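Participant: Sequence and computational prediction follow.
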Amino acid sequence: MTELVLLLLLGGIGPVLLAEALLARYEVLVYAAGWRTPTIARPTGALPARGADPDRPPDAYLVYLDGIGKRRFHDTRDGGRLVKSLIAGAPELRVLGQVQPYSPLALPLADRPVWSWLRRHIGLVLFLHNVMQTFVAADRRYRPLYNRAVGSQIATELRLAGYQPDSGIPVVMLSYSGGAQVATGAVDELWSQLRCPIWLITLGGFHNGANDISRAQHLDRLTSAGDRIERVGTWLFPQRWRLFRGSGWNRADREGKITEHRLDPATHVGPRSYISPEARLPDGRSHLDRTADTVIALIRERLSATAETDGPLP
C-alpha cells in the first residue's frame, strides 16, 4: 500500500517538476533574447524604499532578498515581520523589500493571472517555481544572464530609492535561504552600475558557492545547527566543498571575507525558524528579535569601522 501511495505521489508531482524545470528557464531566455525588458511597476502608493528620511542620505541602503516563498511585492511570505523589525530598530537605514529575486523580468509571480489561479488551487506549483528558479540561477549555463538581470533590477530599485552612484554609501544585501544565490550573483552587476561598497548578510543561505563575490567587502553568514536546509546546500553543491579551492566561495573564505555567526537553535522554517515571533530564547527575546538585532548590530559595527578607518573594510 505504501509503495502504491508513493508511486501515485511521484506520478502526480513528476510532470509538475518537469514542467517547472522547463518554465523556469523561460524568463531568463526571454531576457537574453531581448524580447521583453524588466519593468519596475509597483502597486499604487507603494514606496521605492522605507525607513530613513528620503530627503537626506541614509547611513546605508539595505536590500532584502527573501527565500523561495517570495511571490509578491510585499516584503516576505511572513507578512514582512523581519523587514518591519529592521526598520523599527535601525531608522538610519533605507530598506528595500520589493525586489523579485526569482524573476529576471521583475514580475511578481502572484500577479500573473495563470499563477493566481494556481495559487488558489495548487499552491505547491508556486513553491516549485521558485525552487526551480533558484537552480536556474545556480546553473552555469544560465547563471551569468540571471545574475545580470537581477543585479540590474536591484540597481534600478536602488536608484529609484535615491541611491547616487559613486556616493560611497554602503549597500547591504540581506538574503534568506535561496535569496543568497541571487545576492551573491548580483554583486558584479551592482558594482558595475553603482560602484558602491557592498556588504552581504546571508540568513540560512542556500547557494552553490560558484559566484565571484570579490567585489563584496564582506559576507556575514548567519546560520544554525538546527538549519538542515542550509546544511543540505553545503553538501549538494561541490563549489561549497573545501576541495574546490578555486570557487568564488572558497576564495572569499581564504581571503577572510566570510564570518560565521550562530543563531542556534533556530531552524530554517517552521515555528522555531530564524524569523519566528513565537519561539523564545533564554533571555526572553523571540527568534525574530534576535535575528533583527544581529543584522542591525553587524551593519552598525561595519559602519563604525568604516568611519574610524575612513576607508573600505578589508
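Facilitator: Nice, thanks for sending it over.

Participant: Only C-alpha atoms from now on, for both contacts and neighbour counts.
Facilitator: Fine.

Participant: which stretches of the stretch 151-300 of the chain form strands?
Facilitator: 171-176, 198-203, 218-223, 258-262 (DSSP state E, counting those that start in this stretch).

Participant: helices and strands around the third one, which ones?
Facilitator: I take that to be strand 218-223. Applying 3 or more Cα pairs under 8 Å, 6 or more residues apart in numbering; DSSP states H and E, one finds that strand 218-223 contacts strand 198-203, strand 258-262.

Participant: before we move on, what about the second one?
Facilitator: Packed against strand 198-203 by the contact rule (3+ Cα pairs under 8 Å, 6+ apart) you find strand 171-176, helix 179-194, strand 218-223.

Participant: What distance do you get for residue 116 to residue 255?
Facilitator: The gap separating residue 116 from residue 255 is 45 Å, by Cα to Cα, to the nearest Å.

Participant: then this one, side by side with the first:
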Amino acid sequence: TLMVEPLTDLAIFLAIVLVGLFVWGAFSPFEALGWWAGWFGERVYVDPQPPNGYTRVARDNAQAYILFLSGIGRVSGENFSLREQGFLQRLAGALPEAVIIDDIFPYSVNNLALTGQPFLARFWRWVLRRKLDGPKLAGYLINMRNIWQVCISADNRYGPIYNQAVADVLLHSLLRYNYNLDNQRPVFIIGYSGAGQMAVGAVSYLRELIQAPIYVISLAGIFSSEPGLLAADHVYHIYGSLDYTHRLGLMAPGRWPIFPSSEWNRAWRQGSITLLNTGPMRHTGAGGYLDIKSFLPDGRSHMDSTVQLVVDIVQRHLDAISEKSGDPALPSLTTTPSLTGEHESHVLSDAVV
C-alpha cells in the first residue's frame, strides 16, 4: 500500500501533464490565426538589448547581415546562453563588416517575449527564474512550448501564416539596424536547432520583401520540406555525426526520397542544399557544436570549428558577390577552410550566388 499510493500520485501527475500538453498544443494555432486576423495589430515588439560590442551594432558600410535564430530554450530576444554568446562574439570578430542580429524571438508571431505576454507573463518569468537557478523541469516547459511553435511553422495549414509573421519580424529586425533595401546586401539566416524550421519557413516570404540574396545556415536545424528551400539562394545544413536530434527533421514525409516532387528533393536535385558534417559533435551541451572544452582530432575546439565553418560560408559568398559586381574584394580569410562534407569542393570552389 505504501508503494502503490506514490505510484498512483505519479501516474495522476503525468496524466495531468500529458493532458495539459495536448490542450496547449490544441491552442497553439490561435496565435498565428490571431495575427492573421489582426487581433494583435501590426506592431512588432522589440526587446531592447544594449549593443555588446559584437552583435546588434549598426554599420553604415555593412557588407552582410546575419540573423541568428536561437534554439527552443529561449523565452525572449535576450540571449542567456554563454555558449551562443561566445559563438556570436567569435563570429563578429571574424566578420567585422557584417551586422549580427540576435535579439530575435522566432517562437512568437510578433517577437513578443514569453515574459511579456498579457496573460502568462508572470508564469513565464517564474519559469525563467527557475531555469536560471538550475532545475531542468523549468527548461523543459520552455522547450515544450517552443516545440509546439516549431510544429505550427511546419504545418501545411497554419505554417504559411506563422512563417509570414516571422518574415515580418526578420524584416523589422533588419531595418532596425540600418538595412538598406536598395543596396541589396546579402542576408544570412542562421537557424539553430528548432529555429532551423523558422529560418527555412520564413525565407519564401522574406524573399517577397527584399531583393537581396538570402542564404540559410541550418546549425543542427530541424526542419521539414518547405518552399523556402527553393526560395533561398542556398541552404547549408551543418550537423555532427553524434547529433541524433537533428534527424527528427527526417520524420517529415517531404524529406523522404519516395516523394521526388517535394521541395526538399527538388532543391536537392538543383544543388541548392549542401550537407556539412562537422565530425563527432552532439546537438548541444558538452560535446556540442559550441563547446570550447571538446576538441576534434586536429586540435581545434568544437566552437572554433563551427565558427570557422560558418565564416567560410559567409566569406565565400561575399567574395563571389564582390567579383561578380566588380567591387574590390573583401579581405580574404587567412585561416584554413574547414568545410567538410559530401559537397565540400562545391562550396569551396564554386559558391552559389
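Facilitator: Now that the structure is in, tell me what you want to look at. None of these values were measured; they are calculated from a predicted model.

Participant: circling back to that earlier point, okay, the strands of the stretch 151-300 of the first structure in a markdown table with mean neighbour count next?
Facilitator: Supplementary listing: the strands of the stretch 151-300 of the first structure in a markdown table, determined by neighbours: other Cα atoms under 10 Å:
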| stretch | mean neighbour count |
| --- | --- |
| strand 171-176 | 24 |
| strand 198-203 | 25 |
| strand 218-223 | 22 |
| strand 258-262 | 14 |
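
Participant: Make sure residue 211 of the second structure is actually in contact with residue 186.
Facilitator: No. Counting by Cα atoms under 8 Å, residue 211 of the second structure stays clear of residue 186, with 9.2 Å between them.

Participant: Counting neighbours, go ahead and name the busier of these two.
Facilitator: residue 186 (23 against 14; other Cα atoms under 10 Å).

Participant: Matching that one against the first structure, which residue comes up?
Facilitator: When the first structure is aligned by TM-score structural alignment, residue 186 of the second structure is paired with residue 170.

Participant: Would you mind confirming that that match makes contact with residue 60?
Facilitator: Yes. With contacts counted by Cα under 8 Å, residue 170 of the first structure reaches residue 60, the gap being 5.0 Å.

Participant: thinking again about what came up before, looking at residue 116 and residue 255 of the first structure, which has the bigger crowd around it?
Facilitator: Remark: of residue 116 of the first structure and residue 255, residue 116 carries more neighbours, 15 against 11, as counted by other Cα under 10 Å.

Participant: got a list of contacts for the host helix or strand of that one?
Facilitator: Element membership for residue 116 of the first structure (DSSP states H and E) is helix 113-121. Contact with helix 113-121 of the first structure is made by 109, 110, 125, 126, as judged by Cα atoms under 8 Å, 6 or more residues apart in numbering.

Participant: buried residues in that helix?
Facilitator: The neighbour-count check on helix 113-121 of the first structure (16 or more other Cα atoms under 10 Å) flags 115, 119 as buried.

Participant: What residues sit buried inside the helix or strand that it is followed by?
Facilitator: Moving toward the C-terminus from helix 113-121 of the first structure, the next helix or strand (DSSP H and E) is helix 123-138. Neighbour counts over helix 123-138 of the first structure (16+ other Cα under 10 Å) mark 125-126, 128-138 as buried.

Participant: now swap in stretch 9-29 of the first structure and tell me
Facilitator: 17, 20, 21, 24, 25, 27, 28, 29.

Participant: Can you get me the centre-to-centre distance for it and its chain?
Facilitator: 22 Å (Cα atoms, centre = their mean, to the nearest Å).

Participant: just stretch 168-188 of the first structure next, same as before
Facilitator: With Cα atoms, centre = their mean, you get 6 Å for stretch 168-188 of the first structure.

Participant: returning to that earlier point: could you dump the helices and strands packed on strand 198-203 of the first structure to CSV with distance to residue 201 of the first structure?
Facilitator: What follows is these, written out as CSV (distance: least, Cα to Cα, whole Å):
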stretch, distance to residue 201 of the first structure
strand 171-176, 5
helix 179-194, 8
strand 218-223, 5
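
Participant: Show me the one of those that comes nearest residue 144 of the first structure.
Facilitator: helix 179-194 (8.0 Å; Cα to Cα).

Participant: contact partners of the closest one?
Facilitator: Contacts for helix 179-194 of the first structure (Cα under 8 Å, 6+ apart): 65-68, 101, 134, 137-138, 143, 146-148, 150-152, 154-155, 164-166, 173-175, 196-198, 200, 202-203, 205-209, 211-213, 215-216.

Participant: What span of the second structure is that helix aligned with?
Facilitator: Going by TM-score structural alignment: helix 179-194 of the first structure matches residues 195-210.
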